[in-house]
Each structure stands twice: as C-alpha cells, then as structure tokens.
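**Q** sharing a model that was predicted from the sequence below.
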Amino acid sequence: MRMQSVIRAIYPAQCVACDAQTESEFGLCGACWRETKFIGGLICDTCGAPLPGEDTGTIEQCDDCMTIARPWDHGRAGLIYTGIGRKLVLGFKHGDRTDLARPAAIWLARMARPLLRDDTVLVPVPLHWVRRVQRRYNQAALLAHALGRELGVPVCSDALLRPKKTKPLEGHSRDARFAALSGAIVPNPKCADVIAGKPVLIVDDVMTSGATLAASAEAAKAAGATHVSIVTLARVVKDA
C-alpha cells in the first residue's frame, strides 16, 4: 500500500480521455463522463441502440433491425459512437490505446450480463492476418479478454477466422458493407469443440451497419453455437 501511495504521488491517476487528474485509475473525469453518451433506458433488443421513450419492460427494435435480417438473437452496446465515445473507440482501435480495454470492459459489463447463459463463450470479431500485423493487436480480442475477466466468462480468441482481406468499410453504403463481408469470416475448425453446442457472445468495438457482426454470427452458428448474441463497446446512431 505504501508503494502504491508513492507511485500515485509521482504518477497521479489521469482521465482516460484527457489529462485531468482522477481519483482512480482507468476512469473518466467528471467533465468527460458528462460528455460521454452511455446507453441506457429504452433500447433495441437486437442491436442495443437507444430508442425514444421509457423502458416498460417490453422488447423493442429499432427501424434498422425491423428491416434487416439479423443472424443473432440479442445485442447490446455500451455507448453512442460520438464525441468522447468516438474519441475513445478511435484511440483504442487505431491509436495504440490498448489500456482502454480495461475501462471499456467495466462499462460494457453492465450491458453484457443480461445476455449471458450457462456455458457462454466470448468470441471476438477476427482480423485478417495482414491487418493484425499492421495494427499489432486485435482490439476486439483485447476487449473480449478484458470483458471475460470482468464477467468471469471464458474467451476463445481464435474461434473465428478472417481469411478474406476486405478493404476498409468506412464511408461505404450498408449494402456495400454486407457484400464485402460475405464469406469473409469463417469458423476455425481447430476450435470447433470450444463453441459447438454452447451459447456464444460475439464482441466487437463498434457497430455501424452490422455487416461484420452478421458475418461473425453466421460463422459461429456454422460452428455449432446454440445461441448467438452480440455486444459492442459503441453503436453508431443516426443523428447522434
């Protein structure tokens, strides 16, 4: 405890989104917390997007999930992809901010817990090996492992593979995203026994159209998963 106090005196805890000092490690300062749009209240049961109105306990869906066939059962997201939330996701994904996996998992755990079933396995969305080498890490895998520790749930990092290298999908239409991801993600035969006959919770950093998550869910079902849900750190929301 004395050593920790000395370290804290030399290196005080800082907000993960800015340089402001905080009372604890891996947290947000008051200003950044107020500016971060955490998702709560009435949400879409399929993707986790926030919906207008009050939560009355009934199952609701957003417009997209009512018109697009989703190959998973339930979905949740931790925060809206805008402002501080967008800054954190981009830093985590492209800025070597691997330290963000820990606070992200804490925020996401509250949304993910209701999706857990007996023997649930967390499975991250995979990266193509070229992109994995370029980025040096798979942010979805880091998030899955941090979330697994927070929830006490096993993680299988290699359950899904991405043998098809796709171009960056930013700025593409919804149809183009789904076309590009068709057949891009497949089950790993070496890990078939890990998820076959078990419920799977797929983990990713952000959901835009849902094309990547759809390809991952289809691959998990092809591997024998009995129930598939998805959870993402952030959700892109129209007019957020």
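**A** Cool, got the structure. Residues are numbered from 1 along each chain as shown.
**Q** okay, CA-based contacts and neighbour counts for the rest of this
**A** Will do.
**Q** was I right about residue 208 contacting residue 235?
**A** Yes - using CA atoms under 8 Å, residue 208 makes contact with residue 235 at a distance of 6.4 Å.
**Q** and these two? which has more neighbours close in?
**A** Each of residue 208 and residue 235 has its neighbours counted (other CA atoms under 10 Å); residue 235 has more, 28 against 17.
**Q** next one: the more buried one from residue 182, what distance?
**A** Residue 235 is 21 Å from residue 182, where distance means CA to CA, to the nearest Å.
**Q** just residue 95 next, same as before
**A** 28 Å.
**Q** ok, how many other residues are close to the residue nearest to residue 227 when sequence neighbours are not counted?
**A** In space, and not counting its chain neighbours, residue 227 is closest to residue 199: 4.5 Å by CA to CA, 6 or more residues apart in numbering. Look at residue 199: counted by other CA under 10 Å, it has 23 neighbours.
**Q** and what of residue 11?
**A** There are 10 residues near residue 11, going by other CA under 10 Å.
**Q** then residue 35?
**A** Applying other CA under 10 Å, we find 12 residues neighbouring residue 35.
**Q** do I have it right that it meets residue 83?
**A** Yes - using CA under 8 Å, residue 35 makes contact with residue 83 at a distance of 7.2 Å.
**Q** now do the shared contacts for those two.
**A** Counting by CA atoms under 8 Å, 6 or more residues apart in numbering, no residue touches both residue 35 and residue 83.
**Q** which stretches of this protein form strands?
**A** 75-80, 121-124, 160-161, 186-187, 199-207, 227-235 (DSSP state E).
**Q** so how many other residues sit close to residue 167?
**A** 9.
**Q** could you do residue 25 as well?
**A** 14.
**Q** the nearest residue to it once chain neighbours are set aside: what's it in contact with?
**A** Spatial nearest neighbour of residue 25, chain neighbours left out: residue 13 (5.1 Å); criterion: CA to CA, 6+ apart. Going by CA under 8 Å, 6+ apart, residue 13 touches 21, 22, 23, 24, 25, 26.
**Q** okay, pairing it with this:
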Amino acid sequence: MQNLLKLIFPPQCASCGALVDAPHGLCGACWRDTPFLIGLVCDLCGAPLPGEDGETPEICDDCLTIERPWDRGRAALAYRDTARRLVLALKHGDRLDLVPATVGWLHRAAAPLLSDGPLVVPVPVHWRRRIARRYNQAALLANALARRSGCAVEPRALIRSRATPIQDGLGLDARFANVHGTIGPHPVHGARMAGANVLLVDDVMTSGATLGAAAEAARAAGAASVSVAVLARAVKDA
C-alpha cells in the first residue's frame, strides 16, 4: 500500500515541491540553501559563534548585553533563505505538512536541553490571533517535539492575556515594551510548571522579547529551570 501511495503521490521537497526520495525532506538544492545552525553556538540563544564546539559554554554578544530570563537555548536554523520561507509558510501559509519536516531539525538542535526530560510548553498566541490563523504554530512544534523526544507537553500552560501589535519593524526597546506583562501562567494548567524543568518552544527568535516574557511567566509559576528551543534564530551578518 505504501509503495502504491508513493507512486500516486510521490514525495516532494518540503520547500520547492521537487520530487525527492523520502517524504518530509528537502531536495539537494534546497538543502544546500538551508542554513542549519551546527558547530559552536551561543548557549543561551543558539546563534552561531566563531570557533570550534567545546565543553565550555559560550555566550554571544547579544546575550551578554540583554538579560535572558532563561537558562539555556538552542535554534535549528538561521532565519534566512530557505529557512525563512519555511517558517513563514508554516506561520501564515497553512503548511502544516512542514511540522514533520522541521521537527526533526528542532529535535536535533534541542538535544542538549532534552536530557532532563523537560515539560515542553509552547509560547502562546492571543486567542484572536489563533482564531485568525486557525492554529498556533509553536504549539504544533511543541507537540511534535514532545512526541519525538518522549517528553511531557502542556500546550495550555501559558496564556496570552492581551493582543499585541506585530513585532516586525519595532526597535529593541519597543519589542520588549510591546510584550511586557502579556504572557502569564494559565490559572489551572500553569500549575504543571511548578517544580518542572520547562522547555519553551517557538518558531522564531528575533530579539528574544516574547520568549523572555514567556520565561518570566514560567518562573512565576514555579518552574525549576527554563530553557528555550526555536526552529529559527534571526542572526546578524547571516
């Protein structure tokens, strides 16, 4: 049956639609154009760093100057080229088929954060935005990552109490002010974070303002530790 389905619906590249050998993969050209973050990366946000990966954690310039209310962080991709197209397609283009394709990359990047069996929690969106998009892409990624890693997941642990303007085009200070106080623990489901090692999941990290607000909410709920994992990280000179 599987062979018959492959003949009728041959697997296509998740990015450009070209035929590929296996489902949920990329063709050679798109693979070469996808900026995977490997090697030495910032231990707080996953941004690439010069040098070789070693045992001592390294921190990027941004994370040295911006307070991060979480303990560790990783990202699978740099937010450009094919990675940017995939993230935008998942976020705004109803490309839910991209979740199986991208969660493997996220799982590989987040491996150092999964060893203590964290509670996986997605960064929430306001209910009006969720109705408009029909889903929260961070929740889809969080659920898929939890299944793949065998970790527990609580998609309702955090809530967004106030809708905020889109962050695009805002400066650093405005981004942090825009999301300040907008995310909090759910009055019922947030209790699952008490004493837990929480892993926050989102699609993109730019300034880290939204993840910071979510991390502060997780700590307010009593999380023992907070880490973050994102599909893509906006990086300088990338």
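**A** Done, it's in. Everything numeric here is computed off the predicted structure, so don't read it as measured data.
**Q** got a TM-score for the two of them?
**A** The TM-score (TM-score structural alignment, normalised by the length of structure 2) is 0.98; 238 aligned residues with a CA RMSD of 0.9 Å.
**Q** circling back: tell me the residue in structure 2 aligned with the residue nearest to residue 25 of structure 1.
**A** Applying TM-score structural alignment, one finds that residue 13 of structure 1 aligns to residue 11 in structure 2.
**Q** check contacts around the counterpart of residue 172 of structure 2 in structure 1.
**A** Counting by TM-score structural alignment, residue 172 of structure 2 corresponds to residue 174 in structure 1. Contacts here follow CA under 8 Å, 6+ apart; on that basis residue 174 of structure 1 touches 209, 211.
**Q** now residue 72 of structure 2
**A** 43, 44, 45, 113, 226, 227, 228 are the contacts of residue 72 of structure 2 under CA under 8 Å, 6+ apart.
**Q** what residues does stretch 144-157 of structure 2 touch?
**A** Here stretch 144-157 of structure 2 has contacts from 99-100, 103-104, 106-107, 114, 117-122, 139, 142-143, 185-186, 189-193, using CA under 8 Å, 6+ apart.
**Q** in PyMOL, how would I select just the buried ones from these?
**A** Applying 16 or more other CA atoms under 10 Å to those, the buried members can be selected in PyMOL as follows:
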select buried, resi 99+100+103+104+106+107+114+117+118+119+120+121+122+139+142+143+185+186+190+191+192+193
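**Q** related to what we said a few turns ago, turn the contacts of residue 72 of structure 2 into CSV, columns for neighbour count.
**A** Listed next are these as CSV, based on neighbours: other CA atoms under 10 Å:
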residue, neighbour count
43, 20
44, 24
45, 27
113, 21
226, 24
227, 24
228, 30
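**Q** residue 68 of structure 2: which of these is nearest?
**A** residue 44 (7.6 Å; CA to CA).
**Q** counterpart of that closest one in structure 1?
**A** Match for residue 44 of structure 2 (TM-score structural alignment): residue 46.
**Q** wait, isn't its match in contact with residue 71?
**A** No - assessed by CA under 8 Å, residue 46 of structure 1 is found out of contact with residue 71, at 9.9 Å.
**Q** helices of structure 2, start to end?
**A** With DSSP state H as the criterion, structure 2 has helices at 2-8, 28-32, 61-65, 81-92, 98-109, 111-114, 127-133, 137-149, 172-179, 209-220.
**Q** pick the most deeply packed of these.
**A** Scoring those by mean neighbour count under mean count of other CA atoms under 10 Å gives helix 209-220 as the most buried, with a mean of 24.
**Q** who touches it?
**A** Contact with helix 209-220 of structure 2 is made by 68-70, 123, 158, 175-176, 179-185, 190, 193, 198, 200, 202, 205, 225-226, 228, as judged by CA under 8 Å, 6+ apart.
**Q** shared neighbours of residue 208 and residue 235 of structure 1, anything?
**A** Contacts common to residue 208 of structure 1 and residue 235, judged by CA under 8 Å, 6+ apart, are absent.
**Q** how close does the residue nearest to residue 25 of structure 1 get to residue 218 of structure 1?
**A** For residue 13 of structure 1 relative to residue 218 of structure 1 (CA to CA), the value is 42 Å.
**Q** and for residue 50 of structure 1?
**A** 25 Å.
**Q** now swap in residue 80 of structure 1 and tell me
**A** Relative to residue 218 of structure 1, and taking CA to CA, residue 80 of structure 1 is found at 25 Å.
**Q** list the contacts for the residue nearest to residue 227 of structure 1?
**A** With CA under 8 Å, 6+ apart, residue 199 of structure 1 has these contacts: 117, 118, 119, 120, 121, 225, 226, 227, 228.
**Q** of those residues, closest to residue 6 of structure 1?
**A** residue 121 (39.6 Å).
**Q** what does that closest one correspond to in structure 2?
**A** Per TM-score structural alignment, residue 121 of structure 1 is aligned with residue 119.
**Q** same check, this time on residue 149 of structure 1
**A** Alignment note (TM-score structural alignment): residue 149 of structure 1 maps to residue 147 of structure 2.
**Q** for residue 167 of structure 2, see how far away that match is.
**A** 30 Å.
**Q** could the contacts of residue 199 of structure 1 be laid out in TSV, adding distance to residue 129 of structure 1?
**A** TSV is the format used below for the contacts of residue 199 of structure 1 (distance: CA to CA, whole Å):
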residue	distance to residue 129 of structure 1
117	31
118	32
119	29
120	26
121	23
225	24
226	28
227	27
228	24
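**Q** ok, these in structure 2, which still hold?
**A** Shared with structure 2 under both residues aligned by TM-score structural alignment, their matches' CA atoms under 8 Å, the contacts from the contacts of residue 199 of structure 1 are 118, 119, 120, 121, 225, 226, 227, 228.
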